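Q: 3D, please:
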Amino acid sequence: MTDSSGIPGGSDAAGGERRPPRDRRRRLLRWIGLGLTLLVLVGAATGWWLYNKLDGNITEDTSAAAELERYERERPAHLATGAQNILLIGSDSRSGRGNAGYGEDKGTQRSDTTILLHLPQDRRSATAVSIPRDLMTEIPSCLQPDGSRTATSFAQFNWAFEWGGAACTIRTVEKLTGIRIDHHMVIDFSGFKRMVDAVGGVEVCLKEPVDDVQAKVKLPPGLQTLRGEQALGFVRARHSLGNGSDTERMERQQQFLGSLVKKVQSNGVLLNPTRLYPLLDAATSSLTTDPGLASLRNMYELVRGVRGIPTDRITFLTVPRRPYAPNPNRDELVEPDAERLFRQLREDRPVTVTPPEETSSAAVRTPGAASPTPSATTTDAVPEGNSAGEGTSTPSAPIPTFTGTTAGNTGCR
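A: From the prediction side, this is the model:
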């Protein structure tokens, strides 16, 4: 029998669909399964490699841990369970890759920036307190790199880092504030620049043009996006911006850090692998930390606890201080305001801030002299019911208010 085309077998042979043999189908499924397995293995291997690379980037500061253990008995006790105090130190070291361009490496380093970061137990806010590098304070006997020990002395704060590194700085801060430091991080110039570049730059608002040859930064006024080198110059410049005081320099640092926090919290970084991995790589390879933070897992736990804090609850301020009477180019604490701030942090109580008053950058001042930080004020707290649950209310203690800003208040206004 033939069809209309004369082909034997009729229409089934000419136009009917042939199903592939069962063994061919099985082979195809096996190849697909093998391919998927290989993809999973490659993905897992890549993830494992990236994790170990980032984990291995972090430098563990075992020497500081040993020195702090030696003086454990004289360190402050933990007063607030669950709260954490982290000391952030920006080193002006000229050693290491990318740092030689900022001066001769003399084998020493000082803390160019020191910030005490307080994270309360509920992790619903964060308070960053700048400690002036020129603050006169007592520095305890510290172990030096050559194995000798310094004598207890009264000197400017940033000498502590040069004499005894992070351990000496931590002990100095604890003696100054009575606050137990749980962790510390140290970052140098090169690491700072890499982190800024990794997030694609950071926006800041300039009220006037910047032209600082020493800091290697020249910018017009208005909203500017600063990259690594410009950002470093912006936060380090002192004598050519504003009135040249360390007060204004710290305010610029706080403004910049607030903008950096907003950028990192944005979806453009956290949800973008091409931005997130360079940031993690730059951050981990630039940090020297205590053993408690010297792993990617511990770093992640820290970041996870604070990444959801609203920017208007991330507070920046400077310890209350004024020019040091014997030498106006140095600072001293303003009491009892400084102790009130330290007590709030020790006891994990809220710290509120108000923006600083506008000052003229052309104000007459002694070169290098610090401007006084306005004194703290108090705000009456909202009355709360008493512990017996009765209808009467018992007023709470007034909440001190300090001069400062928040991460949500850093743009052009």
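
Q: C-alpha from now on. contacts and neighbour counts both.
A: Noted.

Q: So G292 sits against N298, correct?
A: Yes: with contact defined as CA atoms under 8 Å, G292 reaches N298; the gap is 7.2 Å.

Q: Please generate a structure for the following sequence too, so the two can be compared:
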Amino acid sequence: MNAKKIARITTKSLIAVVSLAVLAVTAGGWWTYRTATTNLATDDVIVPETPDAPQASTGDSPTPVRKPPQDTTILLVGLDSRTDAQGNPLPRNVLDALQAGNSTGEQNTDTMMVIHVPADPTKKAFAISLPRDSYVDIAGGFGKHKLNSAYARAKNAAAGQGEKESTTAGRRNLIATINQLTGLHIDHYAEINLFGFSEITNAVGGVPVCLNNPVKDSYSGANFPAGPQTLQGIDALKFVRQRHGLTNGDLDRVRRQQAFLAGLANRMFSAGTLTDPSRISDLVSALTKAVVLDKGWDLMSFAQQLGDLTGDKIQFTTIPTGRINLATPSDGSAVEVNPNQVRAFVQNLLDPPAAPPVQRQPDADAAGKIIVNQERVQRIANVEPINAGAIPCVD
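A: All right, here's what the predicted structure looks like:
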């Protein structure tokens, strides 16, 4: 597989993180790749499954969905952290630009996305967004809370073990929580912090996005006109962080993040980012400041595993949710989630059911009254999944 093909499939799958693997196979890229991976922050967060103790099995939860080992499932996390990848506090001027408050802010996970790459080249890869306010069972015996607190709760509980150890505990608990919610087994972990996200968008020369309507939000600082535009740096971060002023709050923000990743993939490929030495240098610098990967992830092998995967075979979607204003005992308003529905949804993505026959005319009863298929109506009412080969307009 040549370098151009590797670049295409990689940038349309895991964007900036896996672009490190691209560097390993592009002309003159090996030295840069080795330098980057040597300086990249890693953590031992993937706990191997055992026959007696699968990661995702808790309480009365069903046995988790498991695909063959060659399938790869990655948890991509955007951390609302006021530190860099090495744990150093961000400078005051950076925090002010990010409108991120104090450097001692909580390390909640703002963005969580599970990316599943199948071994079978005939099947589509998918990226499932997990809204941060989803009200779920938190692993580790912490009870039912918002999903974005799984990391911080375990980290705080292990604070006496030291900063490094407690951070590892937080990441492992988030992984375990998502394992049990989705029924998937997380094979790899990639985490990016606030400042690093903005730096990566600078490195690629900005990301194309499109808004259906103009927005102005004092909380995130988002202030953008309607229509297509290119964002980078702090503005890009404001775009993906906004949730106030959006009709569906966190769910609309998830949609924004999916569209942004599709735009980032498009930018990196169409603009020749991975064939531009200066862009590569800037990207590697941003990655080493911002990204944490699980220890032992062989990015080179992963790039080769992607085979013939292309952008039109990658689908962005969101777990099924209920009420977006669910009242909770201690966490305020949350997003309602049914774990059984989530696992069934994931199973359908792994093994899509056969398409039903197309009905040319609506069904009717004996009196000629049209019978409404409520499930179909609901599917039509929901937003369509975002395809990685396009840059959709979003709210």
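
Q: care to give me the TM-score?
A: The TM-score (TM-score structural alignment, normalised by the length of the second structure) is 0.69; 307 aligned residues with a CA RMSD of 3.1 Å.

Q: what are the ranges of the helices in the first structure?
A: Using DSSP state H, the helices of the first structure run over residues 10-15, 22-57, 62-70, 159-177, 189-198, 228-236, 246-265, 267-270, 273-286, 296-306, 337-346.

Q: Just put those in JSON lines and tack on distance to V129 of the first structure.
A: Listed next are the helices of the first structure as JSON lines, based on distance: least, CA to CA, whole Å:
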{"stretch": "helix 10-15", "distance to V129 of the first structure": "82"}
{"stretch": "helix 22-57", "distance to V129 of the first structure": "28"}
{"stretch": "helix 62-70", "distance to V129 of the first structure": "22"}
{"stretch": "helix 159-177", "distance to V129 of the first structure": "11"}
{"stretch": "helix 189-198", "distance to V129 of the first structure": "19"}
{"stretch": "helix 228-236", "distance to V129 of the first structure": "16"}
{"stretch": "helix 246-265", "distance to V129 of the first structure": "9"}
{"stretch": "helix 267-270", "distance to V129 of the first structure": "26"}
{"stretch": "helix 273-286", "distance to V129 of the first structure": "21"}
{"stretch": "helix 296-306", "distance to V129 of the first structure": "17"}
{"stretch": "helix 337-346", "distance to V129 of the first structure": "10"}
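
Q: And these: which comes nearest Y102 of the first structure?
A: Nearest to Y102 of the first structure among the helices of the first structure is helix 189-198; the distance by CA to CA comes to 8.8 Å.

Q: what's the angle between the closest one and helix 246-265?
A: Angle, helix 189-198 of the first structure to helix 246-265, by axes from the mean of the first three to the mean of the last three CA atoms, to 10 degrees: 50 degrees.

Q: average distance between helix 189-198 of the first structure and the second structure?
A: Following the fit onto the second structure, the mean deviation recorded for helix 189-198 of the first structure is 0.8 Å by mean CA distance after the TM-score superposition for the first structure.

Q: helices or strands up against that helix?
A: Counting by 3 or more CA pairs under 8 Å, 6 or more residues apart in numbering; DSSP states H and E, the packing neighbours recorded for helix 189-198 of the first structure are helix 228-236, helix 273-286.

Q: residues in the second structure matched by the first one, start to end?
A: Read that as helix 228-236 of the first structure. Mapped onto the second structure using TM-score structural alignment, helix 228-236 of the first structure spans residues 233-241.

Q: Residues contacting that stretch, please?
A: For stretch 233-241 of the second structure, contacts defined as CA atoms under 8 Å, 6 or more residues apart in numbering pick out 97-98, 194, 197-202, 206-207, 220-222, 253, 256-257, 260.
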